[in-house]
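J.: sequence and predicted structure are below.
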Amino acid sequence: MGEDERQPGTTLKKAYSDPAVRAYVRYLRAEKNASEHTVRNYLMDIGQFIVSRWGWERKAPFPWGEVDRFAARHFLALVQQSGRASTTAMRKLSSLRSFYRYLVREQRVEANPFAGTRGPKRRRSLPRVMTVKEVLALLEAPRRWYEQQPPPRSPRQAAWREYKCVRDTAILEVLYSTGMRVGELVSFPESAVDFLSGVVVVRGKGRKERLCPLGGPAAEALRRALEARAGYLKALGRGGRPPAVFLNRNGGRLTARSVERLIRDYSRTAGIGWPVYPHVLRHSFATHMLDNGADLRSVQELLGHAVLSTTQIYTHVSVERLKEVYQQAHPRA
């Protein structure tokens, strides 16, 4: 598509160089309360359209009013021809449709060329979930990892291993207990945790807050992680207020990417024969809740879904699991 020839950061800068785009970013942050992750995705999609339409050499400001519905369809066709998933194409279409809606509202253009553009049909695929047995094996994986380590070469290495084991156990327990997203996990402050009530206040998409119950094992694991955090900072010679609930090896805030890597590594330690990532724990949380009698509305609130239809995918997962059990167990299946 052209944008792959440069680094993603270059595409972001290309988009942000345009005054209309900068105004749109201010609108997203101030009026839509959009997260930085959302803003970055919008900028990337707009930047890729700029490169596709006008090339790398064209300088801002860009003639947004010249874009018609044929240009919009051409861009969508390029996205699909590049082998991107239908969900990616739909996201880019949604980003540009929203951007042009803003331009129309601000009277920067007369019409929205993406308004009538239809995206590719979205193939409905069921999320993969772990069995309860696989979840339990994953929760035990940090301890197994710790037991398999050779003798530490220094007190600092010993302190890191002890902290990592306790921290990672808490991460896995909290993700499965609450169903929160990995971005929510690495960003919630210690003040959001109420151990007495057994809940965590989570700020989700659109910065909307919700309460996530914290199960007994998860609460205990998190309490131990906070205690171990203090000990690890002391081993690093650090004082003052900790920068985050979960720390990395250098004592800074743990990133979502680091959590993805550690879960992938622990899934191998646990003997799970397929790649596990943080959102699989969220899928498993929702499916296991429904399997055990939770109503759909409650699961929707716990997950922080804006609409019920997003949550309904997990009912299909539960039905498919029931069908598998039936096929395996019924003599005339």
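T.: Received the coordinates, thanks.

J.: CA only for contacts and neighbour counts going forward, please
T.: OK.

J.: go through stretch 94-105 and flag the buried ones.
T.: For stretch 94-105, the neighbour count (16 or more other CA atoms under 10 Å) marks 94-103 as buried.

J.: could you pull out the strands in this structure for me?
T.: In the chain, the strands defined using DSSP state E lie at 193-194, 199-203, 209-213.

J.: looking at the ones you listed, which is buried most?
T.: With neighbours defined by mean count of other CA atoms under 10 Å, none of the strands of the chain is more surrounded on average than strand 199-203, at a mean of 20.

J.: show me where the chain has its helices.
T.: Using DSSP state H, the helices found in the chain span residues 8-16, 19-30, 36-54, 69-81, 86-105, 132-147, 155-178, 182-187, 216-235, 256-269, 278-291, 296-303, 308-329.

J.: now K13: how far from R40?
T.: Distance of K13 to R40, given as CA to CA, to the nearest Å: 11 Å.

J.: just give the nearest non-adjacent residue to L308, would you?
T.: Q300 (6.3 Å; CA to CA, 6 or more residues apart in numbering).

J.: give the contact list for that neighbour.
T.: When contacts are counted by CA atoms under 8 Å, 6 or more residues apart in numbering, Q300 touches 306-308, 311.

J.: let's bring in a second one:
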Amino acid sequence: MISPALTDALDRWLDHQRGLAGAAENTLKAYHTDVLGFLCFMGQHHGGAQGLAAIADISVRDMRSWMAHERGRGIGARSLARSLSAVKSFYRWLADREGFEPTAVLSVRAPKFQRKLPRPLEEGAAAAMIERVGLQASEPWVAARDIAVVTLLYGCGLRISEALGLTGKDVPLPEVLRIKGKGDKERLVPVIPAARDAVAEYLQLCPYPVSDDAPIFRSLRSKPLSARAIQKVMEQARLQLGLPATATPHAMRHSFATHLLAAGGDLRSIQELLGHASLSTTQAYTAVDAAHLMAVYDKAHPKA
């Protein structure tokens, strides 16, 4: 149970994240769930409704109690670290407006966890995936559509939602495409000739008219193509190619970044191309590249 004043503060913080920080709606929902759960726990922990004054007096011991409670109900270290990050962001914002000292909350360390490395495909496997998805459809225009979408994922590093969000205003594809990604953040993405050609071939074969405000990629019934449809196409292709379950649409984006890094691309440029807010997210690809290098070394180096 939390007070109306604290509920209002939470709503205003979310508006701040939406407007100034540019957080996506899914991110905002996660923030709301995490922070509201934290505030409700504090209310139960202290035996009464929590208002602004009570929140200002939260101690390190209170924070540890909350984290222990979360772990006790099965929340993993990664999820708890995410929740703690949201709580700290809210607390920092609230302390700045209410004039109290936030050190007790901000000083709490997140639990350690092993970050999952991206799982890219080998270059040959990525090329085979693009070819294979084009062999599964009974309709030539559907085959061209699937090839175009997967080529955009691998050739331009787009998220599946970004590729499927392209509209008639975006075609014919230019050499540099302006993409609106997570949190409505815009970035410029070079479009390789193979991607431009694949999309152009699809549009030539597609039986449905293209309008400026509608997505260019359509289903058999002329509805906007869903991400699940491409996921299913790739699931079938990976089974035929003998690829692991990690060969998903997002793996094509991972492959784009990893192969670009291996070819000499610098992290800052790759960060811009992918639209990562933090360089630390992009740095995960250096670990992937190093792991691949060691695997090749172990396989090829003569053993004593």
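T.: It's in. Please read all numbers here as calculations on a predicted model, not as lab measurements.

J.: now what about the TM-score between them?
T.: Once superposed, the chains reach a TM-score of 0.82 (TM-score structural alignment, normalised by the length of structure 2), with 294 aligned residues with a CA RMSD of 3.1 Å.

J.: one step back: distance check, the residue nearest to L308 of structure 1 against C212 of structure 1.
T.: Noted for Q300 of structure 1: a distance of 12 Å to C212 of structure 1, by CA to CA.

J.: do the same with R181 of structure 1
T.: 11 Å.

J.: check K133 of structure 1 too.
T.: From K133 of structure 1 to C212 of structure 1 the distance is 23 Å (CA to CA).

J.: same thing with L322 of structure 1?
T.: 27 Å.

J.: does T248 of structure 2 touch Q236 like I think?
T.: No - assessed by CA atoms under 8 Å, T248 of structure 2 is found out of contact with Q236, at 10.7 Å.

J.: neighbour count: the two, which is higher?
T.: T248 (21 against 15; other CA atoms under 10 Å).

J.: quick one: residues contacting that one.
T.: 231, 234-235.

J.: now swap in P243 of structure 1 and tell me
T.: So P243 of structure 1 contacts 251-253 (CA under 8 Å, 6+ apart).

J.: ok, of those residues, which one's closest to C165 of structure 1?
T.: C165 of structure 1 lies nearest to G251 out of the contacts of P243 of structure 1, by CA to CA, at 15.1 Å.

J.: map the closest one across to structure 2 for me.
T.: Aligned against structure 2 by TM-score structural alignment, G251 of structure 1 finds its counterpart in S222.

J.: quick one: that match and P302 of structure 2, what's the gap?
T.: Taking CA to CA, one finds S222 of structure 2 at 57 Å from P302 of structure 2.

J.: do me a favour and get the end-to-end distance for stretch 45-63 of structure 2?
T.: Using CA to CA, one end of stretch 45-63 of structure 2 lies 11 Å from the other.

J.: returning to that earlier point: include distance to G239 of structure 1 when you put the strands of structure 1 into a markdown table, please.
T.: Below are these laid out as a markdown table (distance: least, CA to CA, whole Å):
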| stretch | distance to G239 of structure 1 |
| --- | --- |
| strand 193-194 | 22 |
| strand 199-203 | 26 |
| strand 209-213 | 31 |
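
J.: quick one, which of these is nearest to R224 of structure 1?
T.: strand 193-194 (13.5 Å).

J.: which of the contacts of T248 of structure 2 lies closest to G155 of structure 2?
T.: The shortest approach to G155 of structure 2 among the contacts of T248 of structure 2 belongs to M234, at 16.0 Å (CA to CA).

J.: if we can go back for a sec, more crowded one of S222 and P302 of structure 2?
T.: Taking neighbours as other CA under 10 Å, S222 of structure 2 and P302 compare with S222 leading, 13 against 7.

J.: please name the nearest non-neighbouring residue to that one.
T.: Y208 (6.7 Å).

J.: picking that back up, may I see the helices of structure 1 arranged in JSON lines, with distance to V245 of structure 1 as well?
T.: As requested, the helices of structure 1 are exported to JSON lines (distance: least, CA to CA, whole Å):
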{"stretch": "helix 8-16", "distance to V245 of structure 1": "29"}
{"stretch": "helix 19-30", "distance to V245 of structure 1": "26"}
{"stretch": "helix 36-54", "distance to V245 of structure 1": "20"}
{"stretch": "helix 69-81", "distance to V245 of structure 1": "39"}
{"stretch": "helix 86-105", "distance to V245 of structure 1": "32"}
{"stretch": "helix 132-147", "distance to V245 of structure 1": "18"}
{"stretch": "helix 155-178", "distance to V245 of structure 1": "9"}
{"stretch": "helix 182-187", "distance to V245 of structure 1": "8"}
{"stretch": "helix 216-235", "distance to V245 of structure 1": "7"}
{"stretch": "helix 256-269", "distance to V245 of structure 1": "13"}
{"stretch": "helix 278-291", "distance to V245 of structure 1": "17"}
{"stretch": "helix 296-303", "distance to V245 of structure 1": "21"}
{"stretch": "helix 308-329", "distance to V245 of structure 1": "29"}
